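**Q** Sharing a model that was predicted from the sequence below.
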Amino acid sequence: MKIALVGTRWFGAEMFRLLNAAGHDLAVCATNGEEDALAKAARGAEVPTVVLDNPHRVGAAEIPAESVDVIVAAHTHAFVTADARAKARVASIGYHPSLLPRHRGIAAVEWTMKERDPIAGGSVYHLSGGMDAGALAAQDWCFVYPDDDAGSLWRRALAPMGLRLLMEVVAEIETTGTVQAYDQDTRAVTLAPLLAPAA
C-alpha cells in the first residue's frame, strides 16, 4: 500500500522500519527537524521525505505524495489538517498512549501516572478535527506497575503496544480495504494537558 507516515523520534523511526520491512510504498513527513530519528531513517532509505521543525499543523503540501491509501501518525504533536487527511483514500490513523477517551492530550502517559491509574493502554484512532477525538480502530491495555514512571511505562508497554496495534490496523486495511471505526464514549473524556516541570 501507499502510506504517508507523519511522525518523530524513536517511535516514528521504528514505525518506518516496520512499514518499510512489510513492503509498503512510503512517503514521510518528519516533524522534529533534520536530526530527528525518523528523518534520518527515511532519508537513509531514500524515501521521499519532507522535514519540518516542530510545526503546529501538517497540511496537504507537507504530505510528500499526491495521494495515499493511508496516513499513519506516529508520535507527532502536529495537527494533521482536513486537506491533508483528504489525501488518504482509506483512512488517516494515529496512535495515542491511553485508553481513549481517557487522557486526550499531549501528556497522556504523565497523566496516567499523576492520576495513579492502575491500568493504562493504547488506542489507534481515526484522525479528525478534534484533539484525539476520532473514532477508534483498535485498543489494548496493560497494568501499571508500582515501580513504573512515565518513561518506564512508555518503554515497557505503551510504545511496543502502539507499534503492534498500528501494524495490525494497517494489515487489516491491506487485507480488507477498510478499517473499523467505533465512537469514543464522550461521557468518559478526560484531558491530559502538558504538565509543568517539577520544581
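**A** Happy to help now that I have it.
**Q** can we go C-alpha only for contacts and neighbour counts from here?
**A** OK.
**Q** So residue 15 sits against residue 74, correct?
**A** Yes: between residue 15 and residue 74 there is a contact at 7.0 Å, judged by CA atoms under 8 Å.
**Q** where exactly do the helices run in the chain?
**A** For the chain, the helices defined by DSSP state H cover 9-21, 37-44, 82-85, 108-114, 150-153, 159-176.
**Q** Now render these as CSV, adding mean neighbour count and distance to residue 54.
**A** Below are the helices of the chain laid out as CSV (neighbours: other CA atoms under 10 Å; distance: least, CA to CA, whole Å):
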stretch, mean neighbour count, distance to residue 54
helix 9-21, 19, 12
helix 37-44, 21, 13
helix 82-85, 18, 17
helix 108-114, 21, 19
helix 150-153, 16, 22
helix 159-176, 18, 21
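**Q** Quick one: closest of the ones you listed to residue 101.
**A** Evaluated with CA to CA, the helices of the chain place helix 108-114 nearest to residue 101, the distance being 10.6 Å.
**Q** what about versus this one:
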Amino acid sequence: MRITLVGSRHFGVATLEMLRSRGIAVPRVVVADGGDRLALAAETAGIAVTVQASPKLVTAAEIAPDTDLIVAAHCHARVDRDALAAARLGGIGYHPSLLPRHRGIAAVEWTIREGDPIAGGTVYHLADRMDAGAIALQEWCFVHKGETARELWERVLAPLGIKLLAQVIDHARTHAELPAQPQDERFATRAPRTTM
C-alpha cells in the first residue's frame, strides 16, 4: 500500500512513524509549512516533501503518483475532489470527536466547553464538506472532571487517533476497501475556533 500523508505537527509525525512501523510505503508527505516538524521528520527519513500551494487546499498535483490512500493527520486544508480521485481508495482523516458532533477546528476545546462527559475519535472519509464524510471507524472515551482540552488530547485522543487510523488502514490493506457509515446530520454540531 502507498499512502500520501497530508498533515502537520506532532500528530502528523506520530502518524508517519505508525505507517513506517507497519511497512507501509509513504512516497510523499504534503504540508502547509515547509518548516513544520512533519516536513523535517519526512526529510530525515528520505521521504519527498511537497508544500501546498495554498494552505487551505490540497490538489491532485500534490498527491504522489500511484497513491492508494490519502491520510490526513492534523490537516486543516480541504483535499479537493481531483486529489481524492487521484488515490485508488480516496482519503481518510482523523477527527478528535464523535462525528458528527463537534465538526470543526476546535473539537476538543468544544468538548470541554460544553461539559461533554464522553468524547471520542473518528476516522472518516475525506469529502467536499469538512468533517462530513462517511465514518470508517469510531471509538469513545470518558472525559475526566477538570481535564483541559490539551490534557484530553494528549491522554487519550491523540493515541486513539493513531490506533483507529492503523485499524482502518489494516482493513484497507486486507479488503481493498474502506468501511463507510454515513453521518447522521440530525446530530451535527459545529466547533469553530475558540479563544479558550
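**A** All right, it came through fine. Keep in mind the model is a prediction, meaning the values are calculated, not measured.
**Q** Let me see the TM-score of these two.
**A** The TM-score (TM-score structural alignment, normalised by the length of structure 2) is 0.96; 196 aligned residues with a CA RMSD of 1.3 Å.
**Q** related to what we said a few turns ago, any chance of the helices of structure 1 in TSV, with distance to residue 124 of structure 1 too?
**A** Shown next, in TSV, are the helices of structure 1 (distance: least, CA to CA, whole Å):
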stretch	distance to residue 124 of structure 1
helix 9-21	13
helix 37-44	20
helix 82-85	16
helix 108-114	14
helix 150-153	18
helix 159-176	7
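**Q** For residue 60 of structure 1, which of those helices is the nearest?
**A** Using CA to CA, the helices of structure 1 put helix 82-85 closest to residue 60 of structure 1, at 3.8 Å.
**Q** related to what we said a few turns ago, quick one: which of the helices of structure 1 is nearest residue 122 of structure 1?
**A** Comparing the helices of structure 1 by CA to CA, helix 159-176 comes nearest, at 6.3 Å.
**Q** what's that closest one aligned against in structure 2?
**A** Alignment note (TM-score structural alignment): helix 159-176 of structure 1 is matched to residues 158-175 of structure 2.
**Q** Which residues does the matching stretch contact?
**A** 1, 11, 14-15, 18-19, 93-96, 121-123, 136-139, 177-179 (CA atoms under 8 Å, 6 or more residues apart in numbering).
**Q** for stretch 22-42 of structure 2, how far is the first residue from the last?
**A** 16 Å (CA to CA, to the nearest Å).
**Q** Buried ones in it, by neighbour count?
**A** Of the residues in stretch 22-42 of structure 2, 26-32, 36-39, 41-42 count as buried by neighbour count, 16 or more other CA atoms under 10 Å.
**Q** average gap between the match of helix 159-176 of structure 1 and structure 1?
**A** Superposing on structure 1 places stretch 158-175 of structure 2 at an average distance of 0.4 Å from its equivalents, by mean CA distance after the TM-score superposition for structure 1.
**Q** how about the strands in structure 2?
**A** Listed in chain order, the strands of structure 2 (DSSP state E) span 2-7, 25-31, 48-51, 57-58, 69-73, 78-79, 91-95, 118-125, 135-142.
**Q** distance between the fifth one and the chain's centre?
**A** Pointing back at strand 69-73 of structure 2 there. 6 Å (CA atoms, centre = their mean, to the nearest Å).
**Q** on contacts alone, who are the packing partners of it?
**A** Taking 3 or more CA pairs under 8 Å, 6 or more residues apart in numbering; DSSP states H and E as the contact definition, the neighbouring helices and strands of strand 69-73 of structure 2 are strand 2-7, helix 9-21, strand 91-95.
**Q** Could you dump the ones you listed into a markdown table with distance to residue 57 of structure 2 added?
**A** Shown next, in a markdown table, are those (distance: least, CA to CA, whole Å):
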| stretch | distance to residue 57 of structure 2 |
| --- | --- |
| strand 2-7 | 11 |
| helix 9-21 | 17 |
| strand 91-95 | 14 |
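**Q** Figure out which of the ones you listed is closest to residue 61 of structure 2.
**A** Of these, nearest to residue 61 of structure 2 by CA to CA is strand 2-7, at 11.9 Å.
**Q** sorry, back to before: got the strands of structure 2 as TSV, with distance to residue 110 of structure 2 columns?
**A** Below are these laid out as TSV (distance: least, CA to CA, whole Å):
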stretch	distance to residue 110 of structure 2
strand 2-7	22
strand 25-31	26
strand 48-51	30
strand 57-58	25
strand 69-73	20
strand 78-79	21
strand 91-95	13
strand 118-125	10
strand 135-142	15
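**Q** Minimum distance to residue 155 of structure 2: which of the ones you listed has it?
**A** That would be strand 135-142 among the strands of structure 2, by CA to CA, at 10.6 Å.
**Q** Could you tell me where the closest one falls in structure 1?
**A** The alignment of strand 135-142 of structure 2 onto structure 1 (TM-score structural alignment) spans residues 136-143.
**Q** Touching that stretch from outside, list them.
**A** Contacts of stretch 136-143 of structure 1 (CA under 8 Å, 6+ apart): 99, 118-126, 157, 161, 165, 169, 179-184.
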